[in-house]
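**Q** build me a model:
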Amino acid sequence: CGRGPGGCRGGRTDMALRCAASLAAGRQPRGELARLSRRCSAASPGAALGPPRRSPIMLLFFLVAEVEMPEDKPSEHWHSVTLPKVVGSWFSLANQVIKQILKGIKKPFTEVIKANIGDAHAMGQRPITFLRQVVALCTYPNLLDSPSFPEDAKKRARRILQGCGGNSLGSYTASQGINCIREDVASYIERRDGGVPADPDNIYLTTGASDGISAILKILISGGGKSRTGVMIPIPQYPLYSAAISELDAIQVNYYLDEENCWALNVNELRRALNEAKAYCNPKVLCIINPGNPTGQVQNRKCIEDVIHFAWEEKLFLLADEVYQDNVYSEGCQFHSFKKILYEMGPEYYNNVELASFHSTSKGYMGECGYRGGYMEVINLHPEIKGQLVKLLSVRLCPPVSGQAAMDIVVNPPVPGEESYAQFIKEKESVLNNLAKKAKLTEDMFNKIPGVHCNPLQGAMYAFPRIFIPSKAIEEAKAHKMAPDMFYCMKLLEETGICVVPGSGFGQREGTYHFRMTILPPVEKLKILLEKVKDFHIKFLEKYA
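**A** Take a look at the predicted model:
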């Protein structure tokens, strides 16, 4: 609503969001929001914010999606505030189709397969028994007297409960999280990284990795105009980053992964992006996703060393999104943490490069998305800034305590000699071996389809194949005011019931088209899914040839 520098669309993204939220909740804007909305009404006849003709949710969508940026900001580097396509309107469309099926509306399929999001348990993956046992014991401590639970699970549950106020999972914890769990995270990092020291005081338990990423970005972003903070992110990228950058009114600086080289990260491309961005912002943050989402690559040691050297040289704050660190499948590939490589490069790097690393309960072999457990380790942060980070985290009181307990089991699982070890390692290896099998199956089947190319799925839990879209289909997509890959994915959903995410939701090079699909469905269902995609794509090419 509104126009000009004083209106909520005149660069006032925060005002637009707050105004939209008020209306969506059925409240009239007050205070500054009310003054802005009246100014908007005067500037735009007929736009008065009375009872909306659209539904509140639709009005919220239009207000958010149509936020305008001031003219002095280069449009290609500024982005309106939008919901990530992974879980936003696209997911809603799939749910609409499901409702139609339940109402008896005939479709050329009997179910919708939601292959658009990495939700392992929703796709049928079984929980890790030991993790659920410990969380159950923490949630209902009376079970500690039950002979049905193993002693190693009880031992961990008692330790976690002793760290909670009143020995209850229902109490608040310290804003950084339960102390003993932070100690366990530090011990896990030291084991993972071959003895590289980790300080529990640098560990922050979070509401999934997303919460930590958003918090770090909030304390790093500052300035205005050409001094506004620029955040370098990979393209393709996980849309959390572009959404958070947009919400914080920072500058998104894109660097492109090399699709022709299995989505490798090239420092020359980082340098190009950085140098170009200096003309319109102050690039201060470099985000790396390894293993990659949506692209599934695992960066090698040399690449990580080059990135660290680049960050040291340019004084960039490194964000290492490492939530898929357990998901490495290809022979010859190995996960290397940025923390470990940074330490091994020597004190000149280790004592100077600022680094935040992130992990989560949601991915890996656990797939416990709903617990919202996660942590971040932040090193070389200035003490004053560290104090501000703790203060910022205190605003949300504490992360979910059950999620903290789940995170503890990820970093402190059964070890050889303990009662639960045999079952735990069997379940863990079964999940990871299954994912590796499905990654190879998906890659092979996609590469047999004419007009589809899929790079090796080295890690994570997604395929991001490149698809050829004929010019006639591109023209029809334009006629419907849709991106070509969105048009393709819409047709795929309508004709097969398969829900994937258009590549445009993650970013891609101009003139290329992709979609992201999770490899999480059970093997037999995945085979059916891939055959359906194959049949659809061949018919699509024939129709628009």
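
**Q** hey, let's count contacts and neighbours off CA atoms from now on
**A** Fine.

**Q** quote the end-to-end distance of stretch 242-255.
**A** Using Cα to Cα, to the nearest Å, one end of stretch 242-255 lies 13 Å from the other.

**Q** how distant is that stretch from the center of its chain?
**A** Relative to the mean C-alpha coordinate of its chain, stretch 242-255 is positioned 14 Å out (Cα atoms, centre = their mean, to the nearest Å).

**Q** I'd like the structure of this one too, to check against the first:
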Amino acid sequence: MSKLATIASVSFRNNSPYILPQIRSSFSRFPKMLSSSQSSAIHSSNSPRNSTMTPDSINQRVRTMEYAVRGALPIRAEQIQRDLEAGSKDYNFNKTIFCNIGNPQQLEQKPITFLRQVSSLVEYPELLSLENSSHTKALFPEDAIQRAKDVLSYVGSSVGAYTGSTGLPKVRQSVANFIKQRDGFESSPDNIQLTNGASGAVERVLELIVSDPSVGIMIPIPQYPLYTASLTRFGAQAVPYYLNESTDWGMDVSGLDKVINDARSKGINVKSIVVINPGNPTGGVLSEQNMQEIIKFCEKEKIVLLADEVYQTNVYMPDQKPFHSFKKIACQLDSPVEMFSFHSISKGMIGECGRRGGYLEMHNISPEIKEILFKMASVSLCSNVLGQIAVDIMVNPPKPNDPSYKLYNEEINGIYSSLKLRSQKLCDAFNKQENMSCRPAQGAMYLFPQIVLPSKFVEKCKSEGKEPDQEYSMMMLEATGVCVVPGSGFGQVPGTYHFRSTFLPPERDFDNFIATFDKFHSSFMSEFRN
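**A** This is a model prediction of the structure:
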């Protein structure tokens, strides 16, 4: 196994030509981060004498797995936040802003009232008892009370009990109805598994597909680090294909032939391709033509399509770049392509990351494989029950004549409008900066600006063994309190530098966020301008 990159890269086999850039932590600005050897030494000194389990004796795939969005920068940001809460005056700001991860409610996105009302009632069903009914009716709308009763009727005695392995049949039917309404094509609850967020679904499918270390999975670059981390853990090989920044992060499907042929010439057994649409970290939305070409590519090469569609409601240019599901396009083409698609309550306007609710849909998957996936689900017993209930509300919200309909839609539309406004405002701010360009967010929750770092700064970083975009991002954090993720955590065209930032901070923080970033970047360019 080749030596691991520290923050965002993954470990590939020595003979693999597909190695993401290595990243080194900014130790000068992060003195409490330790090298792996230092960390091992400290852990060894604290371990019981003659310990059987040491860092060298455990599964090395797990040890070397990395996940950039929770790497060195957020660790340092949390340390700074603790300092501020303890009264430190060492910083030029009074709070840290975590723009490193799509975690809406951490950044004060308001939970959807109807979802929380139903959750409250099913968590404490005594509120529905006859003796409490008058008080409950004074606090909760009629449709929330009825939905809670309906949920309890099919959940059973308590949401604290296990459900079936693939989730509640009623919720799986709701998901199938939602997909049929969205796409105009049939969906069956037998093809649906409810999971702990989309991440749990992705990991389950990757574990199914990866049969031995020669297996390769095509992943987009830039990519969401869940994929490289999971492939490292399962012992597979990432086969990157590059998205095109100049065309708003579209796909050059003609280039996929070279990627897959090169991989196969190296002995890599390419079995699948991952497509993230809308894109993370790029914010791009694929065109219908692009999607048709991808499906035909999968047919030709006999590979499985993994469609990560968790941002399908986060689409900010619906007239020019609407969301289409890969299931819909495949059905329109009458394609035999084997496909898994994923969705989640963590994104969109729901933003319930901590409830861990999601689903996968199987399309053109054989009964034998479905049976094995059922067995895999059974090992985990079931997904989070409150997450399953939230999935049901996401796909089956209040109807036009329901008492909660008006408020539900006001909340959904308010969050959407604010996200769209913030994405435009932050994109404009980035594009005004020297040596920086940013494609607008067509979807998702992120911007991925490119920065042309001064050669003096790049040379300085490299002479000190530091990755330039990592060091720039750490300097930004120390100066502004804003935590982003360097582009090397997602992969990028060699010689280019980016960072990913959410546009989730509350609107009241946005002007200050932009002003402090503007001041930092101007100062940075003045110091290092060639």
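
**Q** would T54 of structure 2 count as being in a strand?
**A** No. Assigned with DSSP: H, G, I helix; E, B strand; the rest coil, T54 of structure 2 falls outside any strand and is coil.

**Q** ok, it - contacts?
**A** Counting by Cα atoms under 8 Å, 6 or more residues apart in numbering, T54 of structure 2 makes contact with S44.

**Q** find the nearest non-adjacent residue to the residue mapped onto S187 of structure 2 from structure 1, please.
**A** Taking TM-score structural alignment, S187 of structure 2 has A198 as its aligned residue in structure 1. Sequence neighbours aside, A186 is the residue nearest to A198 of structure 1 in space, at 5.1 Å (criterion: Cα to Cα, 6 or more residues apart in numbering).

**Q** what of Q492 of structure 2?
**A** In space, Q492 of structure 2 is closest to P222, 5.5 Å off (Cα to Cα, 6+ apart).

**Q** next: L256 of structure 2.
**A** The shortest distance from L256 of structure 2 to any non-neighbouring residue, by Cα to Cα, 6+ apart, is to Y241 (6.8 Å).

**Q** wouldn't the one you found be in contact with V259 here?
**A** Yes. Shown here, Y241 of structure 2 and V259 form a contact pair, counting by Cα atoms under 8 Å, at 6.6 Å.

**Q** ok, back up a step: the residue nearest to L256 of structure 2: neighbour count?
**A** Neighbourhood size, Y241 of structure 2 [other Cα atoms under 10 Å]: 23.

**Q** so it lies in a helix, does it not?
**A** No. Checked against three-state DSSP, Y241 of structure 2 lies outside a helix; its state is strand.

**Q** that one corresponds to which position in structure 1?
**A** Matched by TM-score structural alignment, Y241 of structure 2 corresponds to Y255 in structure 1.

**Q** quick check: the gap between its match and C287 of structure 1.
**A** Applying Cα to Cα, the value for Y255 of structure 1 to C287 of structure 1 is 10 Å.

**Q** anything in contact with each of the two?
**A** With Cα under 8 Å, 6+ apart as the test, Y255 of structure 1 and C287 both reach M232, I233, P234.

**Q** now, which of those sits nearest T82 of structure 1?
**A** Nearest to T82 of structure 1 among the shared contacts of Y255 and C287 of structure 1 is I233, at 16.9 Å by Cα to Cα.

**Q** the closest one -> structure 2?
**A** In structure 2, the residue matched to I233 of structure 1 (TM-score structural alignment) is I219.

**Q** what distance do you get for that match to A307 of structure 2?
**A** The gap separating I219 of structure 2 from A307 of structure 2 is 11 Å, by Cα to Cα.

**Q** next one: R355 of structure 2
**A** Taking Cα to Cα, one finds R355 of structure 2 at 22 Å from A307 of structure 2.

**Q** and these two? Which one has more around it.
**A** Between R355 of structure 2 and A307, counting by other Cα under 10 Å, A307 is the more crowded of the two (22 against 19).

**Q** could you find the closest non-adjacent residue to that one?
**A** Closest residue to A307 of structure 2 apart from its sequence neighbours, by Cα to Cα, 6+ apart: S341 at 4.5 Å.

**Q** what sits against the one you found?
**A** With contacts defined as Cα under 8 Å, 6+ apart, the neighbours of S341 of structure 2 are L306, A307, D308, E309, F326, K327, L360, E361, M362.

**Q** relative to structure 2, which residues correspond to the longest helix along structure 1?
**A** Using DSSP state H, we find that the single longest helix of structure 1 is helix 421-446. Counting by TM-score structural alignment, helix 421-446 of structure 1 pairs with residues 405-430 of structure 2.
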